[in-house]
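Visitor: just to be clear, the model below is a prediction. Sequence and coordinates:
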Amino acid sequence: MSEKIALFGAGGKMGVRLSKNLLKSNYRVAHVEPGAPGRQRLKDELGVDCVSIDEALDNADVVILAIPDTIIGKIAHEISPKLKAGTMVMLLDAAAPFAGHLPDRKDITYFIAHPCHPTIYNDEVEEAARRDYFGGGAAKQSITSSLMQGPESAWDLGEAVAKTIYQPIKDSYRLTVDQMAILEPGLSETVCATLLAVMRDAMDETIRRGVPEKCARDFLLGHMNILGAVIFNEIPGAFSDACNKAITFGKPRLMRDDWLKVFDREEIAESIRRIT
């Protein structure tokens, strides 16, 4: 008989994505959703009925917490006494585990799985896949996972469930919890999201200074495409002397000298403290 999965937060945005992919598998899934709108959405879109917490946890092999970081600790402690020894609790983000918000139970497994999302440079040809920016639908994406606690034999089950909920999969990477925290919030949010927000602010400023909006957008996104392809070695190429000079003088104008300290463990820990 296939493993039983209890999916908490099944009616949320992430939960529905996971529910759709789990329906394609042989896993037995029990859906838990406290909100009436979420329960109705599952019923209308997927024909899925939700069950009580106790029914979902009864003999569950894997418990997926597709819930906000701010309540993971609370929910994990509430359900912990109901879990049989050997149960796998799967988190979709490293923040709460990194911050130490999980119950101290040595006889259960903690597994973390997080998507990379479809890459900007890819080989997708179908329209649905090319416009699947989030992943878990039509476009292939890589995933990152960590066996935080539990026997080595639990890895295969955790990775298999992760590949199911985030399918279709490009590559699967095994990391430590600390490495996952470096990637998010460090690389993806503190650095990437911040710099992209700055780029959007810069585009808005060029528009304020008189450049037509559509022109500014086309110009910026087009240069993001080609400059990114060169910087990330997607294509062979080199920047012009003028561009290299702009980078040399632009980076210290835009970035603090010690900006790489955002990857120090203390900085990551403080960022996660704010998140959770």
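Guide: Received it, and whenever you're ready, just let me know what you need.
Visitor: please count neighbours and contacts with C-alpha atoms only from this point.
Guide: OK.
Visitor: now the strands for the stretch 1-150 of the chain?
Guide: Assigned by DSSP state E, counting those that start in this stretch, the stretch 1-150 of the chain shows strands spanning 4-8, 28-32, 62-65, 88-91, 109-115, 141-149.
Visitor: is it true that residue 145 touches residue 174?
Guide: Yes. In terms of Cα atoms under 8 Å, residue 145 counts as a neighbour of residue 174; the distance is 5.1 Å.
Visitor: neighbour count winner among these two?
Guide: In terms of neighbours (other Cα atoms under 10 Å), residue 145 is the more surrounded of residue 145 and residue 174; the figures are 28 against 15.
Visitor: before we go on, here's another structure to hold up against the first:
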Amino acid sequence: MNPKIALFGAGGKMGVRLSRNLIGSPYTVAHVEPGAAGRQRLHDELGISAQPADTALAGAQVVVLAVPDTLIGRLAAEIAPQLQPGTLVITLDAAAPFAGHLPARPDLSYFVTHPCHPTIFSPEVHTPGAPDYFGGGTAPQSIVNALMQGPEAHYALGEAIARTLYQPILRSYRVTVDQMALLEPGLSETVCATLLDTMREAMDEVVARGVPADCARDFLLGHMTILAAVIFKQIPGQFSDACNKAIVNGKPRLLRDDWRQVFDREEIAESIRRIT
């Protein structure tokens, strides 16, 4: 028997994506959206009517919290008294669980799942007329999952639901909550987003020094593609001696020697504290 899912935040940007992918699934879904704009969006885009939280939670075996990290702790505390023992609570990010914002209920199961998003080398990302940079549409993506607490059977259930939420799926990985925190915010935001933002600032700088803006953008994005393909071994190849020398000389100018400490647990914990 497939469980009933209570989806909180169903009318938000992420919630609508999940609601769309749950249409036609074997699960019974009750959608909860407190905001008027979100309820209207849910109705206009998907023809779905939101329900009061009490109604949605009645008989729900699974609760999905598709709300911002800053709200998860408060929302989870509010609904916890209505959750029956054995309920599977799913969050879409490791931040709040890592920070200890979920209720201390050993009789509940906590499952965390997060999308990897389609890789830059996925051809479906660039489908003409319908590009899918985020995932959950036409481009396959991998997902990462963690069972924070609960019986092993709830990992299988959580992963099955996650595959529906984020379809189409390329691969599914099982990690711990701590490992997921290394991936985000550590790898994806603290490192990747920061360096990409720096690259954008570097592009703006060469434009300020006289290079035409379109030229600088095409030059940078084109080099990002081929350099990434070589660095991440998407294709066989190697850099020129000049490029390798530029990397050796550039790293100490751009990066601190101790930059890897951003992955230390106390650093991750402080980053998550700021996020949540």
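Guide: Received the coordinates, thanks. Since the structure is predicted, the reported quantities are computational estimates derived from the model, not experimental observations.
Visitor: care to give me the TM-score?
Guide: Taking TM-score structural alignment, normalised by the length of structure 1 as the basis, the two superposed chains have a TM-score of 0.98; 276 aligned residues with a Cα RMSD of 1.2 Å.
Visitor: looking at the strands of the stretch 1-150 of structure 1, which is nearest to residue 232 of structure 1?
Guide: Nearest to residue 232 of structure 1, of all these, is strand 141-149, at 17.2 Å by Cα to Cα.
Visitor: post-alignment, that closest one versus structure 2, mean distance?
Guide: Per the superposition on structure 2, strand 141-149 of structure 1 and its aligned residues are separated by 0.3 Å on average (mean Cα distance after the TM-score superposition for structure 1).
Visitor: and the longest helix belonging to structure 2, how far from structure 1 on average?
Guide: With residue count as the measure and DSSP state H as the assignment, structure 2 has helix 213-231 as its longest helix. Here helix 213-231 of structure 2 is compared with structure 1 after superposition; its mean distance to the aligned residues, by mean Cα distance after the TM-score superposition for structure 1, is 0.4 Å.
Visitor: helices or strands next to that helix in the packing?
Guide: helix 194-208 (3 or more Cα pairs under 8 Å, 6 or more residues apart in numbering; DSSP states H and E).
Visitor: what's the mean distance for the helix it packs on versus structure 1?
Guide: For helix 194-208 of structure 2, the mean deviation from structure 1 after alignment is 0.3 Å (mean Cα distance after the TM-score superposition for structure 1).
Visitor: quick check: angle from that helix to helix 213-231?
Guide: Calculated by axes from the mean of the first three to the mean of the last three Cα atoms, to 10 degrees, helix 194-208 of structure 2 forms an angle of 140 degrees with helix 213-231.
Visitor: contact partners of helix 194-208 of structure 2?
Guide: Taking Cα atoms under 8 Å, 6 or more residues apart in numbering as the criterion, the residues outside helix 194-208 of structure 2 that touch it are 213, 216-217, 220.
Visitor: if we can go back for a sec, buried residues in the longest helix of structure 2, which are they?
Guide: Within helix 213-231 of structure 2, the residues that qualify as buried by neighbour count (16 or more other Cα atoms under 10 Å) are 216-217, 227, 229.
Visitor: so residue 172 of structure 2: helix, strand or coil?
Guide: Under DSSP: H, G, I helix; E, B strand; the rest coil, the three-state class of residue 172 of structure 2 is strand.
Visitor: neighbours around it, how many?
Guide: Under the neighbour criterion other Cα under 10 Å, residue 172 of structure 2 is assigned a count of 17.
Visitor: next: residue 238 of structure 1.
Guide: A count of nearby residues for residue 238 of structure 1, using other Cα under 10 Å, gives 12.
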